[in-house]
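Student: no sequence on this one, just coordinates:
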């Protein structure tokens, strides 16, 4: 009796589910709500699911006079090109109503004979219908047909292609990415006209369904790296992706490190150059920043302008490496020398610093800490303030506070100079994200310098170097080509060699097709002169 009752309950539950969802596919492993043959039921289901949204437009037509609606066009106002819908969808359908009414295969006739648009596909599930509508497509439903037609009519207001804001150059392209995915991919297509350039698009985010594009050159990029990118993106289980920064945080190798292991760029030329090296680009719809993987430490100190200027400009890159040490070590070295190692200074300089510090109530560490925190506050305030007054507030605040602090004998003039040089060195980094870890580690080295002097600074540097050497980015050593040492790739590390000498791509990014340049004119000209 119990078995009979259980079977009856199961039959009743199955029948109730079928009544509630007449088009649910029970054969598959998941519940997929399929389109119903009744267009009225389909429209009611859409209205129930989407809710009372005023921007959802459902345009219904009757193929015969006095009959019920048997054609429905569904789209979201503000996300579609209304001219395309009016001129190439509604007008042709209105003129071919008789053809559709007497057609044996109305979907085929609608696709091949009536619609005057390019990108057309069929759907049979409500989930695909919702995704298409909410992405800016237009859906056409016919009565007594269990399939619908999706037409690409995306068009919404967005920012045009403008100059890059954070990664500026003097010489070179001034175009920057926008928030539109297809505009960004077209900017890369325009620079790399290669049939092997692949653009794979995925939807990530259970609610936002954000489109994410993976871009690479299939005969250059390492297939293992490309597959690793695919796997990490597929394992993202999140309700919303609003910017490429969300993707970066979810797919990076090491979360608990201050150093970025994924490079971001708002420049199409830099992204294209990375793709030509064998790297993989990730572009997120709604974000003007592309991600490049794998990423090396040296690439965060390379500017696109290094490759547009002549060879002598490689000296500027060397200055960036010098600025790394200044930004990281200047305050801590001042604290260590003035506190523990005064014998390292000349007598005249030592007397000058001692005279400046006469009357200062704080030790060198507290003095440096006050100035560094004050400058960080000014930097953050300048970024968050309105653009019209942000720079003025930063400059005036720094000048007034610095002068007032010296006049009040809270800090010494030498400390103001040290903090100023440290700040200037931090502004030389081409990528904003690489400056953040040095700003954080600077405070730790200041504590070590105030506690142990130069010995503490050396121990801190060794710890930082060991940490950097332990990092990887998608299986590639982060400190390559320094650790492991690769002499051939030193041509584009600390300084840039002439273009005709850099014939090969970086070895970690590609396993084949490493040669990227033949005998150039400059090289042939040199051989002829000899």
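Tutor: Nice, I can see it. Quick caveat: nothing in here was measured; it's all calculated off a predicted structure. Residues are numbered from 1 along each chain as shown.
Student: rest of the way, CA atoms for contacts and neighbours
Tutor: OK.
Student: could you pull out the strands for the stretch 301-450 of the chain?
Tutor: With strands called from DSSP state E, counting those that start in this stretch, the stretch 301-450 of the chain shows none.
Student: Let me see the ranges of the helices in it.
Tutor: In the stretch 301-450 of the chain, the helices defined using DSSP state H, counting those that start in this stretch lie at 314-339, 347-356, 364-384, 390-407, 413-426, 432-452.
Student: take the one below as the second:
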């Protein structure tokens, strides 16, 4: 009984069921006028639904109509290849299948398919294809002439790099898939198509390297996407929230990027990419914690430089996580940990401050978060000026008014700058949220509270999974071979294996033996002699 009521409520939840009752199902009729009226009635005679009627053939044999959505097709191609070519069409006297003849003569350069059901007609029409109706036939021809305006390929705005490609994904699904195809020109790059969203019918693509990606992970990604049942998917963030392993966590368990070279590198390591129509952000699964501190230029620079930069990123993440709480704990409970001259200077500055260190830190952190959010929402030319000027003016005014001490302004400023230095915005936001929890623990228990919070965070991280892969891999569980590309980055010739636990174990080796550079000794001796 409960299951029946649940299914009934679930049925009533989708507005597409109401549309189905109004006639979106059924088969195409032979009468062309009736089919045109059907399209107009279902679409509400929308202004962007274009219906062009014309006679098919030199002798005006067949009355026809071509339907498409303006702005979603290449109208020049529609005019040249179909309408102009169709009026010159001459049917042979022995032609038995006129639809097949039309497909071969008119739509030779494009993908076509025959449709009978109205739900298929409207699904293809709204996805950007043209539908050709012919009087007297109960089948229509769907012609792939997708087009329209898309944003040009530009440099990614969220993942900038000093060295490397300058192109990023766009909102076009086919363009994004092709950009990765250009980088991995191998037939084992498999792409699967899935439609998600009961109303939006959003196109989704799963891309992976067959033979490198673990089949169990690919099947899990596929099954999670197929289980999504909602009215609309407008961005990859919708899908991310439906397929992640753990909901109640601030840490991201799925990596997202707008760089084709980053997607290609992850595919070669055995991961799976999820493309969504209408967004430049591609999801990568499974993801591990250390992955969010790696930047694409780490693999384009020398290993020693890349290792130093990774240590710096981890350091600034730790600073953005605990800097305010350390100040609160040191000034409230552990003054003996501060050098005498410094504690005297801090006490002199805080003499006129009416609030305890915790309230002082909360006021400044909330103020900086408001300024940061305002800078993001305002126009780009105005937002940067508001963020910089607002921080300087408010910080200086707060110190002069006696609300906060100058040391607190310095601590909060360093924390804010450190959070910007984290390469992944998703992990930086997690640190911003956990920072407030650590501030509360520091105000209650001092350094012991911070330690308790960090231990709890470590236990929580070790409990997370990303499509069955432990989130703290290769640290917990410890995989020594994978440590070559974690906090340190070994030279590329030393990264002989793909990540264990992610890639298919039968195809774990990714380069040949003895790849370490070996200069020609004879050329070196000749150079020394010269």
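Tutor: That came through fine. Remember, it's a predicted structure, so these values are computed and weren't measured experimentally.
Student: Output the helices of the stretch 301-450 of the first structure as TSV; include the columns mean neighbour count and distance to residue 84 of the first structure.
Tutor: Formatted as TSV, these follow (neighbours: other Cα atoms under 10 Å; distance: least, Cα to Cα, whole Å):
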stretch	mean neighbour count	distance to residue 84 of the first structure
helix 314-339	20	51
helix 347-356	13	74
helix 364-384	17	41
helix 390-407	15	44
helix 413-426	18	51
helix 432-452	19	42
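Student: With distance to residue 8 of the first structure added, can I get those helices in JSON lines?
Tutor: As requested, the helices of the stretch 301-450 of the first structure are exported to JSON lines (distance: least, Cα to Cα, whole Å):
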{"stretch": "helix 314-339", "distance to residue 8 of the first structure": "75"}
{"stretch": "helix 347-356", "distance to residue 8 of the first structure": "93"}
{"stretch": "helix 364-384", "distance to residue 8 of the first structure": "66"}
{"stretch": "helix 390-407", "distance to residue 8 of the first structure": "73"}
{"stretch": "helix 413-426", "distance to residue 8 of the first structure": "74"}
{"stretch": "helix 432-452", "distance to residue 8 of the first structure": "63"}
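Student: Tell me which of those lies nearest to residue 244 of the first structure.
Tutor: Residue 244 of the first structure lies closest, by Cα to Cα, to one member of these: helix 432-452, at 13.7 Å.
Student: Check which element follows the closest one along the chain.
Tutor: Note on helix 432-452 of the first structure: by DSSP states H and E, the next helix or strand toward the C-terminus is helix 454-470.
Student: okay, and the next helix or strand after that next one goes to which residues in the second structure?
Tutor: Toward the C-terminus, helix 454-470 of the first structure is succeeded by strand 472-473 as the next helix or strand (DSSP H and E). Counting by TM-score structural alignment, strand 472-473 of the first structure falls onto residues 465-466 of the second structure.
Student: what does residue 278 of the second structure align to in the first structure?
Tutor: In the first structure, the residue equivalent to residue 278 of the second structure is residue 286, according to TM-score structural alignment.
Student: show me the contacts for that match.
Tutor: 178, 179, 180, 181, 242, 243 (Cα atoms under 8 Å, 6 or more residues apart in numbering).
Student: Mind doing that once more with 6 Å?
Tutor: 179, 180 (Cα atoms under 6 Å, 6 or more residues apart in numbering).
Student: how close does it sit to residue 519 of the first structure?
Tutor: Here the criterion is Cα to Cα, to the nearest Å. By it, residue 286 of the first structure lies 42 Å from residue 519 of the first structure.
Student: swap in residue 192 of the first structure?
Tutor: With Cα to Cα as the criterion, residue 192 of the first structure and residue 519 of the first structure are 21 Å apart.
Student: Compare the two and say which is more crowded by neighbours.
Tutor: Neighbours per residue, other Cα atoms under 10 Å: of residue 192 of the first structure and residue 519, the larger number sits with residue 192, 17 against 10.
Student: Looking at the alignment, what corresponds to the more buried one in the second structure?
Tutor: Match for residue 192 of the first structure (TM-score structural alignment): residue 184.
Student: the helices in the stretch 101-250 of the first structure, which residues?
Tutor: Going by DSSP H, counting those that start in this stretch, the stretch 101-250 of the first structure shows helices at 106-109, 126-134, 181-191, 223-234, 244-251.
Student: Rebuild the ones you listed as a markdown table, extending it with mean neighbour count and distance to residue 321 of the first structure.
Tutor: Shown next, in a markdown table, are those (neighbours: other Cα under 10 Å; distance: least, Cα to Cα, whole Å):
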| stretch | mean neighbour count | distance to residue 321 of the first structure |
| --- | --- | --- |
| helix 106-109 | 16 | 64 |
| helix 126-134 | 18 | 48 |
| helix 181-191 | 17 | 30 |
| helix 223-234 | 15 | 29 |
| helix 244-251 | 17 | 25 |
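Student: Any idea which of these gets closest to residue 342 of the first structure?
Tutor: Nearest of the helices of the stretch 101-250 of the first structure to residue 342 of the first structure, taken as Cα to Cα: helix 244-251 at 44.7 Å.
Student: what span of the second structure lines up against the closest one?
Tutor: So helix 244-251 of the first structure sits over residues 236-243 in the second structure, by TM-score structural alignment.
Student: Quick one: average offset of the matching stretch versus the first structure, please.
Tutor: With mean Cα distance after the TM-score superposition for the first structure, stretch 236-243 of the second structure departs from the first structure by a mean of 0.9 Å once superposed.
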